[in-house]
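A.B. asks: need a 3D model of the sequence below.
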Amino acid sequence: MSTTEQRVAVVTGAARGIGAATAVRLAAEGRAVAVIDLDEAACADTVARIAAAGGTALAVGCDVSDEAAVEAAVARIAGELGPPVVLVNNAGVLRDNLLFRMSAADWDTVMNVHLRGAFLMTRACQEHMVDAGFGRIVNLSSSSALGNRGQANYAAAKAGLQGLTKTLAKELGKFGVTANAVAPGFIATDMTAATAERVGMGFEEFKAAAATRIPVQRVGEPEDIANAIAFFTGDAAGFVSGQVLYVAGGPLD
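C.D. replies: I've put the predicted structure just below:
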């Protein structure tokens, strides 16, 4: 693929939060972006932001844990935008609870969206990357991969994504494809707002308390993560693969 061609990027979970910020950032860098979320209509705001800035975007509704839906979505993207050679596996859900209260369904839901979803999306897109001789895969891990009370499912899934990332780097490197992971710390999103509500705190109070524990003395914004993802997806990052970058405002204990 010529570098003058507009590369196609796929961002899952891109209706809001980190996914939306990433889609907007990648579009600003000249990529055509497929904006994927469970509800296609929910992608409209992200697509509109990209279009208003002069970019190209396509809203795609897809349950990333559904094999047939993923295959159909990637085929549609390839047909309407072109072969997807940049993939950001960002789709995620929370089903937090202490282990003794956690249901098997809550465990399975988190595993299916985070891990199965990343596997299915990557498997569907890698053929296009290999054919192009260029590919960039970024998986969203989390600081919770190091262990976090009340998140046995989420922590296990996010740690699993790091193992997936390193394996993809080894398998696909010879085809010009890199795979890296970004592990956010505390980021102000709807997901962290839901966590605040779960523990009975106002979101502003919750963010302020979190900031006191972060060396840079603020919580992260979705754009902070989009910046890191943008680096990994660029041409200049071709010799960086199999890495996990914690974007958390400081070192994690």
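A.B. asks: going forward, measure contacts between C-alpha atoms and count neighbours the same way
C.D. replies: OK.
A.B. asks: can you tell me how far the closest residue to T189 other than its chain neighbours is from M191?
C.D. replies: Of all residues not flanking T189 in the chain, G17 sits nearest, at 5.4 Å (Cα to Cα, 6 or more residues apart in numbering). Remark: distance between G17 and M191 (Cα to Cα, to the nearest Å) = 8 Å.
A.B. asks: second chain to compare with the first, below:
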Amino acid sequence: MTTKQRVLITGGANGIGAAIAQRSIQDGYEPVIIDRTGDGIIADLSNPDETEKALKTALAQGPITRLVNNVGIVRPASAETQTLDDLNLVLSLNLRCAMQCMQALVPSMKEAGFGRIVNISSRAALGKELRTAYAATKAGLIGMTRVWALELGKFGITSNAIGPGPIKTELFQKANPDDSPRTKAIINSIPVKRIGLPEDVAQAVSFMLSDKSGFVTGQTLYVCGGMTVGVSPL
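C.D. replies: Below you'll find the predicted structure:
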């Protein structure tokens, strides 16, 4: 395999991350997964030291020139009750981890003259009730995406973000059963009238990781069935 064919996916054992890993295999890449569970490199990515150790393990097997910062956590709470412990955990996993992974992989990308960074943000970056910590980190991820695009473009490295809307993962279905009034209300609020699938997000990530996406950088693509129309700026 060439140095361009390995892709690191954080939180790739389940849900959206697993769909991205499966699509990466279909696209001819070798997925390198870091997660708390599964068959990949096992680590608690909310811990900087464990993250560093996992990244060294991944890079010991060879350079990696594609990165999907997918791992994340939600700590729902009202603005008045969101705790500092919640904030610190969400910041570490959703934001610090992404920067740490980028910094570890950029040397390989620069050496290859090629790199693809895809950050999994969220539609919640535009604002959502009970998401003070989560929305802050997902908006911060978009900000970092744009800075990295400006700084790294001259090295052949692109940096883009994906902002999923409601996606039918196991966690989503537990909170929103198919026949519940809440789920029906969510579907009615989506222009395409369905909940997204992990594969919908993986399809968007696939484009951003491809050789042919080299003229697209610093962008945020909302994979949300049209929910952001009328909310996000042009």
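A.B. asks: picking up where we left off before, what's the residue nearest to T189 of structure 1 aligned with over in structure 2?
C.D. replies: For G17 of structure 1, the aligned position in structure 2 is G15, judged by TM-score structural alignment.
A.B. asks: burial count for its match?
C.D. replies: By the other Cα atoms under 10 Å criterion, the neighbourhood of G15 of structure 2 contains 18 residues.
A.B. asks: corresponding residue for V110 of structure 1 in structure 2?
C.D. replies: In structure 2, the residue matched to V110 of structure 1 (TM-score structural alignment) is V90.
A.B. asks: quick check: which element contains its match?
C.D. replies: Applying DSSP states H and E as the criterion places V90 of structure 2 in helix 84-91.
A.B. asks: average offset between the helix or strand just after that helix and structure 1?
C.D. replies: Counting by DSSP H and E, the element after helix 84-91 of structure 2 in chain order, helix or strand, is helix 97-112. After superposition onto structure 1, helix 97-112 of structure 2 sits on average 0.9 Å from its aligned residues (mean Cα distance after the TM-score superposition for structure 1).
A.B. asks: run through the neighbouring helices and strands of helix 97-112 of structure 2.
C.D. replies: Helices and strands touching helix 97-112 of structure 2, as assessed by 3 or more Cα pairs under 8 Å, 6 or more residues apart in numbering; DSSP states H and E, comprise helix 48-60, strand 66-69, strand 115-120.
A.B. asks: turn the ones you listed into JSON lines, including mean neighbour count and distance to A202 of structure 2.
C.D. replies: Shown next, in JSON lines, are those (neighbours: other Cα atoms under 10 Å; distance: least, Cα to Cα, whole Å):
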{"stretch": "helix 48-60", "mean neighbour count": "15", "distance to A202 of structure 2": "22"}
{"stretch": "strand 66-69", "mean neighbour count": "27", "distance to A202 of structure 2": "11"}
{"stretch": "strand 115-120", "mean neighbour count": "27", "distance to A202 of structure 2": "10"}
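A.B. asks: from the centroid of structure 1, which residue is nearest?
C.D. replies: By Cα atoms, centre = their mean, structure 1 has its centre lying nearest to N90, at 1.9 Å.
A.B. asks: the match of V110 of structure 1: neighbour count?
C.D. replies: 23.
A.B. asks: from P164 of structure 2, how far out is T83 of structure 2?
C.D. replies: Counting by Cα to Cα, the gap from T83 of structure 2 to P164 of structure 2 is 25 Å.
A.B. asks: all strands for the stretch 151-253 of structure 1, in order.
C.D. replies: For the stretch 151-253 of structure 1, the strands defined by DSSP state E, counting those that start in this stretch cover 177-184, 244-247.
A.B. asks: okay, those in CSV with distance to A236 of structure 1 and mean neighbour count next?
C.D. replies: As requested, the strands of the stretch 151-253 of structure 1 are exported to CSV (distance: least, Cα to Cα, whole Å; neighbours: other Cα atoms under 10 Å):
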stretch, distance to A236 of structure 1, mean neighbour count
strand 177-184, 11, 26
strand 244-247, 16, 20
